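*Asks:* no FASTA, just this:
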């Protein structure tokens, strides 16, 4: 099998060399080029067609945001953003433009080499699309009837930030149900993602805090350093990571807790992502009489998590990304 071809784009030669060194020991990966700005990256991609681009945001001549937009229009490729921790909002803007995932620069070092290489390999295999395709935004058919929705829980991984933005931006400011989100993300990035989503939505989006009371019209983003759940008092609780945990934060823990606390008033949604985290939890929502929704394959960046959920038979509806927000609005309006 041919090695995965990587292009590293960063204005810092030291940063480029560090990433190249991290990848050098794996025979399945080969850095075929480096570029110091987006313009040079575009020229290289047109000539060499790498399998994945690892890109910074702040660069001279052409920054990462513009370069990502151009790449996705001209030669769509998997893009992994590596940026400074304090530039999270810009990084998530890059995700909305087509980048698959974001990692903070402080997390890229020799102690985390194996995880970084694994991430590059996984992302390089994704068949990217020029833009995340949604539906028409018009509900195609009504969702199944259920008892009053009490809490909506959303699980997402690769491609999730952009998908969340699409869904949440289509919900009205007076949306009468709290929303809790488990999005696989690098440590300490939930604050930046929450601010980015908050700017794009009419709802209030915030990073969750321990013992916080759930409020209607608010979206709570779980930190990745712990696993989020809800209590019988409808408050946020956190569970510490355990040895052997693979996904951070756990979608299964969040969905299962919402199912067990809210029963038929629970709504579970599983979005784009690799692996099967969230499948056990969304099945629990179905077992308790709640509503379960999965993003469809056409609009998913990665159909792994939704596919695994659909194959269990526990998903009530499979919907295009653009239809999920309007369907949720229609659901809660029937309750008022």
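*Replies:* Structure received. These figures come from a predicted structure and were not determined experimentally.

*Asks:* CA only for contacts and neighbour counts going forward, please
*Replies:* Noted.

*Asks:* can you name every helix or strand that the strand or helix carrying residue 154 contacts?
*Replies:* Assigned by DSSP states H and E, residue 154 falls within strand 151-156. Counting contacts by 3 or more CA pairs under 8 Å, 6 or more residues apart in numbering; DSSP states H and E, strand 151-156 packs against strand 179-183, helix 251-262, strand 266-270.

*Asks:* so what does the longest one touch, helix or strand wise?
*Replies:* Applying 3+ CA pairs under 8 Å, 6+ apart, one finds that helix 251-262 contacts strand 151-156, strand 179-183, strand 226-230, strand 266-270, helix 279-287.

*Asks:* quick one, that helix and strand 266-270 angle?
*Replies:* Orientation of helix 251-262 against strand 266-270 (axes from the mean of the first three to the mean of the last three CA atoms, to 10 degrees) gives an angle of 160 degrees.

*Asks:* what's helix 251-262 in contact with?
*Replies:* 150-156, 181-183, 227-232, 266-268, 277-282, 284-285, 288, 290 (CA atoms under 8 Å, 6 or more residues apart in numbering).

*Asks:* now the residues you listed: which count as buried?
*Replies:* Listed as buried from those are 150-156, 181-183, 227-231, 266-268, 277-282, 284-285, 288, 290; burial here means 16 or more other CA atoms under 10 Å.

*Asks:* mind listing what residue 177 touches?
*Replies:* 149, 150, 151, 152, 215, 216, 217, 218, 332.

*Asks:* hmm, try it at 7 Å
*Replies:* 150, 151, 216, 217 (CA atoms under 7 Å, 6 or more residues apart in numbering).

*Asks:* one more structure, for comparison:
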């Protein structure tokens, strides 16, 4: 019983992005301590190209960086990366992968994952939308706030591609609009608040 409680009582930060997201992920991770008790899940929406984030991002954080596999246990103080061409869900403290539900047009993998978190995660939720095209993630932000989560968008003028954070802001359900460095500070503040 205790293991189940431990699995689900820590915060998850979903960082959703696309074009220009790498710059934001690096700037964010560089300013996050490795021991704050939070799981970071990077949901980069790629259509065809395989992700290389799990090879690039370990240079910028002391947290272990893992490419998500089916049934992988969610742990604090780790960075998890969505694989390409998959929808990501969470159930019973583990990641679940499904075939991508929107194979044509812009993916909605960020929206899919945020909705799964809102329904199946008991710990605190922080949804972060950074640089990218389209509006993936925006449709789920109000649902994150409805379950007591916190929503953050990258300041559009600090994003390589401002369309995705601008769409998030336009949803009317964003609590903070911050640069990647200030997003990191806010995550640290929230993590300390829960202690």
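*Replies:* That came through fine. Worth saying up front: this structure is predicted, and the values here are computed from it rather than measured.

*Asks:* what TM-score do we get after superposing?
*Replies:* Once superposed, the chains reach a TM-score of 0.88 (TM-score structural alignment, normalised by the length of the second structure), with 187 aligned residues with a CA RMSD of 1.9 Å.

*Asks:* highest mean neighbour count out of the helices and strands packed on strand 151-156 of the first structure?
*Replies:* strand 266-270 (a mean of 29; mean count of other CA atoms under 10 Å).

*Asks:* report the angle between that one and strand 179-183.
*Replies:* Here the directions of strand 266-270 of the first structure and strand 179-183 differ by 30 degrees (the same axes, to 10 degrees).

*Asks:* want to throw the helices and strands packed on strand 151-156 of the first structure into a markdown table with distance to residue 96 of the first structure?
*Replies:* A markdown table is the format used below for these (distance: least, CA to CA, whole Å):
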| stretch | distance to residue 96 of the first structure |
| --- | --- |
| strand 179-183 | 15 |
| helix 251-262 | 22 |
| strand 266-270 | 19 |
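
*Asks:* tell me which of the ones you listed lies nearest to residue 67 of the first structure.
*Replies:* Among those, the nearest to residue 67 of the first structure by CA to CA is strand 179-183 (25.4 Å).

*Asks:* with the second structure overlaid, how far apart is the closest one on average?
*Replies:* Superposing on the second structure and averaging over aligned pairs (mean CA distance after the TM-score superposition for the first structure), strand 179-183 of the first structure comes out at 1.1 Å.

*Asks:* tell me where the first structure has helices.
*Replies:* Counting by DSSP state H, the first structure has helices at residues 13-24, 38-48, 64-74, 88-97, 113-124, 160-168, 190-200, 251-262, 279-287, 304-312, 321-333.

*Asks:* list the buried residues in the longest one.
*Replies:* Within helix 321-333 of the first structure, the residues that qualify as buried by neighbour count (16+ other CA under 10 Å) are 321, 322, 323, 324, 325, 326, 327, 328, 329, 331.

*Asks:* also the third one?
*Replies:* Using 16+ other CA under 10 Å as the burial criterion, the residues of helix 64-74 of the first structure that qualify are 64, 65, 67, 68, 69, 70, 71, 72.

*Asks:* need the contact list for the third one.
*Replies:* If I follow you right, that is residue 67 of the first structure. Residues in contact with residue 67 of the first structure (CA under 7 Å, 6+ apart) are residue 38.

*Asks:* what's the counterpart of it in the second structure?
*Replies:* Aligned counterpart of residue 67 of the first structure in the second structure: none (TM-score structural alignment).

*Asks:* now do the residue nearest to the spatial centre of the second structure against residue 105 of the second structure, distance only.
*Replies:* What sits nearest the mean C-alpha location of the second structure, by CA atoms, centre = their mean, is residue 14, with 1.7 Å. Using CA to CA, to the nearest Å, we find residue 14 of the second structure at a distance of 22 Å from residue 105 of the second structure.

*Asks:* one more: residue 23 of the second structure?
*Replies:* Taken as CA to CA, the span from residue 23 of the second structure to residue 105 of the second structure is 24 Å.

*Asks:* got it, and residue 192 of the second structure?
*Replies:* Counting by CA to CA - residue 192 of the second structure and residue 105 of the second structure are separated by 40 Å.

*Asks:* which residues does the equivalent of residue 237 of the first structure over in the second structure contact?
*Replies:* In the second structure, residue 237 of the first structure lines up with residue 96, judged by TM-score structural alignment. Applying CA under 7 Å, 6+ apart to residue 96 of the second structure gives the contacts 70, 71, 88, 89, 90.

*Asks:* which one of these sits closest to residue 131 of the second structure?
*Replies:* Checking these one by one against residue 131 of the second structure (CA to CA), the nearest turns out to be residue 88, at 19.7 Å.

*Asks:* please pull up the equivalent of residue 219 of the first structure in the second structure.
*Replies:* Looks like residue 219 of the first structure aligns to residue 79 there (TM-score structural alignment).

*Asks:* and that match, what does it touch?
*Replies:* Applying CA under 7 Å, 6+ apart, the residues near residue 79 of the second structure are 39, 40, 41, 63, 64, 65, 66.

*Asks:* show the buried residues in the residues you listed.
*Replies:* Here, 16+ other CA under 10 Å leaves 39, 40, 41, 63, 65, 66 buried among those.

*Asks:* residue 152 of the second structure maps to what in the first structure?
*Replies:* Residue 152 of the second structure maps onto residue 293 in the first structure, by TM-score structural alignment.

*Asks:* neighbours around residue 170 of the second structure, how many?
*Replies:* Residue 170 of the second structure: 12 surrounding residues under other CA atoms under 10 Å.

*Asks:* and what of residue 48 of the first structure?
*Replies:* By the criterion of other CA under 10 Å, residue 48 of the first structure has 12 neighbours.

*Asks:* ditto for residue 18 of the first structure
*Replies:* Using other CA under 10 Å, residue 18 of the first structure is surrounded by 15 other residues.

*Asks:* now do the one 5 residues further on
*Replies:* If you count neighbours by other CA under 10 Å, residue 23 of the first structure ends up with 21.

*Asks:* now swap in residue 38 of the first structure and tell me
*Replies:* Neighbourhood size, residue 38 of the first structure [other CA under 10 Å]: 28.

*Asks:* try residue 89 of the first structure
*Replies:* 19.

*Asks:* repeat that for the one 4 residues further on.
*Replies:* Around residue 93 of the first structure sit 17 other residues, with neighbours defined as other CA under 10 Å.

*Asks:* same check on the one 4 residues further on?
*Replies:* Burial measure for residue 97 of the first structure: 22 neighbouring residues, criterion other CA under 10 Å.

*Asks:* roughly how far apart are the match of residue 152 of the second structure and residue 34 of the first structure?
*Replies:* 42 Å.
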